[in-house]
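Engineer: Any chance you can model this:
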Amino acid sequence: MAQGLLSAEHLTMISTGFVVGTLARLLTLKEDYRQYPSYPNGFVLHLVTGAVAAAIGAVALPSLLTQNFVGVSFLALAIQQFRDVRRMEKASLHELETSEFTARGTAYIDGIAKTFEARNYLSLLSAFLCVLTMLLVPGHRPLLDLPAGVAVGFATLWLLRRYTKGKAVGDIADIRIATISFEQDKLFVDDIPVQNVGLPEARERFEKEGLAVMITPHDADGQIILANYGQRQAIVHEAARTLGLKRYHCMRRDFDTGRICFALIPIRRDAGALLQLVAQVPLLESTKKSTRLRNPQLLPTKKGE
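Structural biologist: The predicted structure follows:
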């Protein structure tokens, strides 16, 4: 085989890896309750970048085997491209902040952008390992290496998705509908004073149309996470974005117990949907801490201590 030329077997491997990697990106691309990415333009954008990642992952090994190092150099360009995807997402979401009644917050935006960048790497690795498996199968028998490559590619996707899947608010706290009440001008959510509401019309609207949620962390780790302002901002944003917001929203943290409560006057008054979406709000990466930091006994000590 001449240097730089791909055989029919290599083309089959590249095609299989490309399809597996593209399908891997398609399977991870879904519009959830956060309504992001938007449909259809957001879908097309991320599906195309996922297909490019799959193509690069699929062509890497055959290019090395045929000493076509120009193809391998696209791996370096891919890293830059995926970083550009993250920067693009961050810039786009930051521009949308001014049009949101309740902002997402910088921590939430950073997490979304990192997620979309990482999912391109899932596509690349699925295609890469699919082709690697097909190359390692002895004899290059199509009836054996093709199913093996496809199986390894999707197994890689499953393992990486399971490894990178984060927790949600519902995993660290109990969430329930709370009671809105007033003592003169002071708005209370259950027993927690939230803020002063001076206008009688506003108090009447809160009592008739308002919804409130109480979030009680399971342990000290949950209290630390919910104390993060970016995490609380993400919760209120999703509630206001999903159910709509007529006018008011407010949140308060109980410093003694670590409980978080918020009240809002939604456009769609659906208590069940509110509980479900709050439970599904993802925990931001900026709130996660190492288990070694949570347990001082696991921290390394200096000699002589």
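
Engineer: From now on I want contacts and neighbour counts done on CA atoms only, so please keep to that.
Structural biologist: Will do.

Engineer: could you pull out the strands for the stretch 101-250 of the chain?
Structural biologist: Along the stretch 101-250 of the chain, the segments classed as strands by DSSP state E, counting those that start in this stretch run 173-178, 180-183, 186-189, 192-196, 211-217, 249-253.

Engineer: How about residues contacting the helix or strand that contains Arg292?
Structural biologist: Element membership for Arg292 (DSSP states H and E) is helix 291-294. With contact meaning C-alpha atoms under 8 Å, 6 or more residues apart in numbering, helix 291-294 is reached by Leu298, Leu299.

Engineer: same thing with stretch 118-128?
Structural biologist: Residues external to stretch 118-128 that are found in contact with it (C-alpha under 8 Å, 6+ apart): 16-22, 24-25, 28, 49-51, 53-61, 82, 152-154, 156-157, 160.

Engineer: What of stretch 246-264?
Structural biologist: With C-alpha under 8 Å, 6+ apart as the contact definition, stretch 246-264 has outside contacts at 180, 189, 192-195, 206, 210-217, 223, 226-227, 236, 240, 245, 265-267.

Engineer: what's the longest helix in the chain?
Structural biologist: Looking across the chain with DSSP state H, the single longest helix is helix 106-136.

Engineer: To compare with the earlier structure, here is another sequence to fold:
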Amino acid sequence: MAALPPIFALQSGYVTLRTDKSRILGFVIFQGVRGLSHYYPDYLAVILIGVLAGTAARIILLRIDYRQYPGYPHGYLTHTALGLIASALGAVAVPALLKPDFVAVTFLTLAAQQFREIRNMERQTLESLEKTELVKRGLDYIEGIARTFEARNYLVMGTSLITALAAQFGGVPAAVFAAFLMLYASYYFMSGEIIGDICDVVPARLSFDGSILKIDEIGLINIGLKSMRDKILQDGLAVMIKPKNSNARATIHDIGQRTAIAFTAAVFLGTKKDVDLPEFTPLARKNPDTGEVGLYIVPVHKDIEKLIAAVKLTPVLESARSKPLNAGPSIKSVEDKVM
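Structural biologist: Take a look at the predicted model:
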């Protein structure tokens, strides 16, 4: 028997993958190269078209935004390389299915495991950065970002697979059409809802009731020093986030969602908070009677319009998304059964 690559072992007459997880990516690359060499030259053009489409999708989806993550250039390089691998896996699956060689398709399951490791890697990275952040992202926001990075690799694989299929059966024109269609679909599915879609954001007034800082009727924190109270009234900004319906009210009730809103506002406008100035911590608190949320911040750049824009651009977190209005028929059916 020919010598096996170092990531394989011979057990009971079968070639098996070693359990060392650090070699999974190497195995995936090996299978991709094996597929290319096995099907060359018949499917080379199909594979290359699929790889190009998938890599283009990953580059389009990977951009530095107001969250400043991933960082340039190392984050770009890492995720572009992973996107290239994902697109190669999707493209190589086409000749493997048409040959047919169903054993070669099994490496897609290893790709799924590798993409889950990407989510863990992003989560650990952001949790490490969280320790030194003056204004926290929050664990819910971090988990949402980590899931996004995993999901985008699946979209890349799907883009390369569909494009390669179109190239195989319809030629280059069909491949170009399929690539643009999948790029649009990927961008659409990864855009998601923002707070501006579900809430109205309006300016609010900061005031003090004795030493209690208030946004309109919402009490926030106790500020003992008069100099701090004067500073907050002079430099502070506040907005009121008004939900458009009960679904939105349930969403902004979530603590993780409110933490994400405060973080986004601090990124957009900056904050005068420091390690010895806890009074300047951006806060988002709810009016328990109306469900409205008031946001307070002492920004570096005092611009109420920019603050409103920052709040509206905050993504709606998956963990916070709730739709109690849609539960009406289900609740009614349960009540009928109970009664």
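
Engineer: follow-up on the earlier one: make CSV from the strands of the stretch 101-250 of the first structure and add mean neighbour count and distance to Ile109 of the first structure to it.
Structural biologist: Output for the strands of the stretch 101-250 of the first structure, formatted as CSV (neighbours: other C-alpha atoms under 10 Å; distance: least, C-alpha to C-alpha, whole Å):
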stretch, mean neighbour count, distance to Ile109 of the first structure
strand 173-178, 18, 23
strand 180-183, 16, 31
strand 186-189, 21, 29
strand 192-196, 17, 27
strand 211-217, 23, 23
strand 249-253, 18, 20
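
Engineer: Go through the ones you listed and name the closest to Gln276 of the first structure.
Structural biologist: Gln276 of the first structure lies closest, by C-alpha to C-alpha, to one member of those: strand 173-178, at 9.0 Å.

Engineer: Do a quick rundown of the helices in the stretch 201-305 of the first structure.
Structural biologist: 220-227, 229-243, 271-280, 291-294 (DSSP state H, counting those that start in this stretch).

Engineer: how about Val201 of the second structure, what's its partner in the first structure?
Structural biologist: Under the alignment by TM-score structural alignment, Val201 of the second structure pairs with Ile175 in the first structure.

Engineer: isn't its match right up against Ile235?
Structural biologist: No. Counting by C-alpha atoms under 8 Å, Ile175 of the first structure sits too far from Ile235 to count as a contact (11.9 Å).

Engineer: Need the overlap of contacts for the two.
Structural biologist: The contact lists of Ile175 of the first structure and Ile235 share Val278, where a contact means C-alpha under 8 Å, 6+ apart.

Engineer: how near is the residue nearest to Leu206 of the second structure when sequence neighbours are not counted to Glu292 of the second structure?
Structural biologist: Counting by C-alpha to C-alpha, 6 or more residues apart in numbering, Leu206 of the second structure lies nearest to Ile215, which is 4.9 Å off, once chain neighbours are set aside. Counting by C-alpha to C-alpha, to the nearest Å, the gap from Ile215 of the second structure to Glu292 of the second structure is 11 Å.

Engineer: now the nearest residue to the match of Val201 of the second structure once chain neighbours are set aside: how far from Ile225 of the first structure?
Structural biologist: Spatial nearest neighbour of Ile175 of the first structure, chain neighbours left out: Ile215 (4.7 Å); criterion: C-alpha to C-alpha, 6+ apart. To Ile225 of the first structure, Ile215 of the first structure is 12 Å away according to C-alpha to C-alpha.

Engineer: okay, the helices of the stretch 201-305 of the first structure, which one's buried deepest?
Structural biologist: Greatest average neighbour count among the helices of the stretch 201-305 of the first structure goes to helix 229-243 (a mean of 21), per mean count of other C-alpha atoms under 10 Å.

Engineer: how close does that one sit to the second structure?
Structural biologist: In the superposition against the second structure, helix 229-243 of the first structure averages 1.2 Å from its aligned positions (mean C-alpha distance after the TM-score superposition for the first structure).
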